[in-house]
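S.K.: next comes the sequence, and after it the predicted model I'd like to discuss.
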Amino acid sequence: MTEAPTPGEAAITLSLIVPVKDEEEAIRPFFTRVLPILEGLRTQHGPGFGWEILFIDDGSSDATLAEIIAAHNRDPRIRGLSFSRNFGKEAALTAGLDHVRGQAVVPMDVDLQDPPEVLGAMIDKWREGYDVVYGVRANRMSDSLPKRLTADLYYRAHNWLSDDKIPEHAGDFRLLDRKVVDVIKQLPERNRFMKGLFAWGGFRQTAVEYDRTERKVGTTKFNYVRLWKLAVDGITSASTVPLRVWSYVGAMIAIVAIFYALYLVGRTILFGIDVAGYASMMVAVLFLGGVQLLSLGVLGEYVGRILVEAKHRPIYVVRQRIGDPAGDA
């Protein structure tokens, strides 16, 4: 652990937001790799370059919180918030943005799959005048083939449906200027999809490529069910196209039905009444019933989100503060 500076020695230039849940094994390796990099940046940019690390404990049930407290006792630049329960990564990122003090803010995972060595390149781009510097994975070979295929499909679908374009293969690992953070803090929605909010904010952006490695310590807390939920949240929070598309589908079916009805009338006039047709009738009924149920499901997704927003519940609840991070809980 590095030696902490005296109070007031340096303003906070760089803040790291690190959401964690049941990551007691990963925290010390994180410090071992990240702290020398932060101190190297401080040496490079001068004593006016201050840094902090803000951990967001998202309802851990192991010794994660104890590790954060122990780290804070060794270095007060390491702070933390502990949630009353698990609120999810998007809520954890929101809490981090609410409470960090740096002029440049970088959300990153504790698993070190996004290499902290890229921080230097991000800061260089930031000092060139870019407000958002997002990390782009040069490859996704550390992910399984199904995950790579579904990720490609999702990014393309999201960018086709939404006006807020997300850079492909860019995660939450990015540098945000303070003015970008202040804009995102003003957004009131409870259904949070942070990549979409980062994209909505705009500002001058650029990319830094890096190679993502496999996780060495601990296990991922994301499974395909959570990833699917996150994907649905991303689409529904950024676009109303899934609602509008059913208007078009309904119009096309109505047009086809009108022409089919005219055909039936004409055939009846010319050839008389035909009793046969049970199979075609059942196909039509089942097809239209399926379309109606699917459209109701899409509508229900949006209505459910309206219900969540109407309740105006807080996005997260803080149970304990480590280092007394400033901000609104």
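M.R.: Received it, and whenever you're ready, just let me know what you need.

S.K.: all contacts plus neighbour counts: C-alpha atoms, from now on.
M.R.: Fine.

S.K.: what helix or strand does residue 105 sit in?
M.R.: strand 104-107 (DSSP states H and E).

S.K.: alright, now check it against this:
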Amino acid sequence: MTAVRAAIPRPRTGDEGRPASLTAFIPCFNEAGQVDEVHATIDAELSGYPDLEILFVDDGSTDGTLDKVKALSAKDPRVRYVSFSRNFGLEAAHGAGFRYASGEWVVQLDADLQSPPAEAPKLIAKALEGYDVVYGIRRERNDPLFRRLGSAVQQRLAQRLFGVDLVYGSSVFRVVRASVARRAVDLRLATPYFVATMPLLGARWATVDVAHRRRQDGGSRWAVWRLFTHSAELFFGFSLRPLMWLYLAVACAVPVVIAAGSVGVVAGEVVLLGAVGVLAAYVHRLVRGSVRPALFYVREANIPIAPQDSLYAAGPVVREAAR
């Protein structure tokens, strides 16, 4: 019997091996001081790509970020935006960016410009070799020590202790085939952790070393508590090993309680509290996934938005940029 193999989609390219269309996607939360510079930098570094779209996703900013983006869209027809009804979080912003990108390929950038747009062509060139996603690996990361150590520990624990399939050292600086990224978004997982979701699809990936800058405007938006909550999303959202350890701990605790008397009772109570915590983490994710039909809700945009993503029954307010 002759084996049948699915054809690998080859990217359509323009001149000089460039993608036929490209979206530069920038999630924003209170980045009013950076928006103009981000736009200028993308324009300077990526305007050579045909059919370039610059897509801002405003994650419920309260500092005038959206006004700055609107002003840019009035002057530059390549600028599109999607504005959430409130702050839904970074992963939700990722989902909106991938869902509404019009380009065949999407390069994800930071509003703080720590991932220089000048490095994007290296990722794009690698993607055009036949990959679905190419991650930028920051070999010299210019972040505070707690961020660097925290991310390294988080990803190593995810891989080795919890058995989560992800690319070590990967970041949000990446180039993704838009059709594959939308597959990940359409899964509508209660924990939409993109780096761990792509392997579930069998996406072909590669990595490229990239430069990393210090944040130019103000301090980091990333608080220590977010690292812990983000880690919990990753560990409990993509691994059942904590449940396996829970069963093992309970099985070991029963004979200890019987044999050790009052000391055993104390140990048993500790195990019980841990068991309740683990079960509560999983139940919370099940309940959240059942009561939240969408990852985000859009209040305003200058592109058409699907009804299920809109805050309003008639769709979000669509502002056509003045020409």
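M.R.: Thanks, I have it. It should be emphasised that the depicted structure is a prediction, and the values quoted were computed from it without experimental measurement.

S.K.: from residue 28 of structure 1, how far out is the residue nearest the centre of structure 1?
M.R.: The structure's structure 1 has its C-alpha centroid closest to residue 194; by C-alpha atoms, centre = their mean the separation is 4.0 Å. Separation of residue 194 of structure 1 from residue 28 of structure 1 (C-alpha to C-alpha, to the nearest Å): 27 Å.

S.K.: that older thread, in structure 2, which residues correspond to the strand holding residue 105 of structure 1?
M.R.: Per the alignment by TM-score structural alignment, strand 104-107 of structure 1 matches residues 105-108 in structure 2.

S.K.: try stretch 289-304 of structure 1
M.R.: Counting by TM-score structural alignment, stretch 289-304 of structure 1 corresponds to 269-284 in structure 2.

S.K.: the matching stretch vs structure 1, mean deviation?
M.R.: Superposed on structure 1, stretch 269-284 of structure 2 shows a mean distance of 0.7 Å to its aligned residues (mean C-alpha distance after the TM-score superposition for structure 1).

S.K.: could you do stretch 228-235 of structure 2 as well?
M.R.: Stretch 228-235 of structure 2 sits 0.7 Å off on average (mean C-alpha distance after the TM-score superposition for structure 1).

S.K.: and that stretch, what's buried?
M.R.: Along stretch 228-235 of structure 2, these residues count as buried under the neighbour rule (16 or more other C-alpha atoms under 10 Å): 231-235.

S.K.: SS state for residue 13 of structure 1?
M.R.: Classification of residue 13 of structure 1 by DSSP: H, G, I helix; E, B strand; the rest coil places it in strand.

S.K.: burial check on the counterpart of it in structure 2, number of neighbours?
M.R.: The equivalent of residue 13 of structure 1 in structure 2 is residue 21 (alignment by TM-score structural alignment). Using other C-alpha atoms under 10 Å, residue 21 of structure 2 is surrounded by 18 other residues.

S.K.: surely residue 21 of structure 2 meets residue 124?
M.R.: No: the pair residue 21 of structure 2 / residue 124 is not scored as a contact, 11.3 Å apart, by C-alpha atoms under 8 Å.

S.K.: quick one on the thing from earlier: how big's the offset between the match of strand 104-107 of structure 1 and structure 1?
M.R.: So stretch 105-108 of structure 2 averages 1.4 Å relative to structure 1 (mean C-alpha distance after the TM-score superposition for structure 1).
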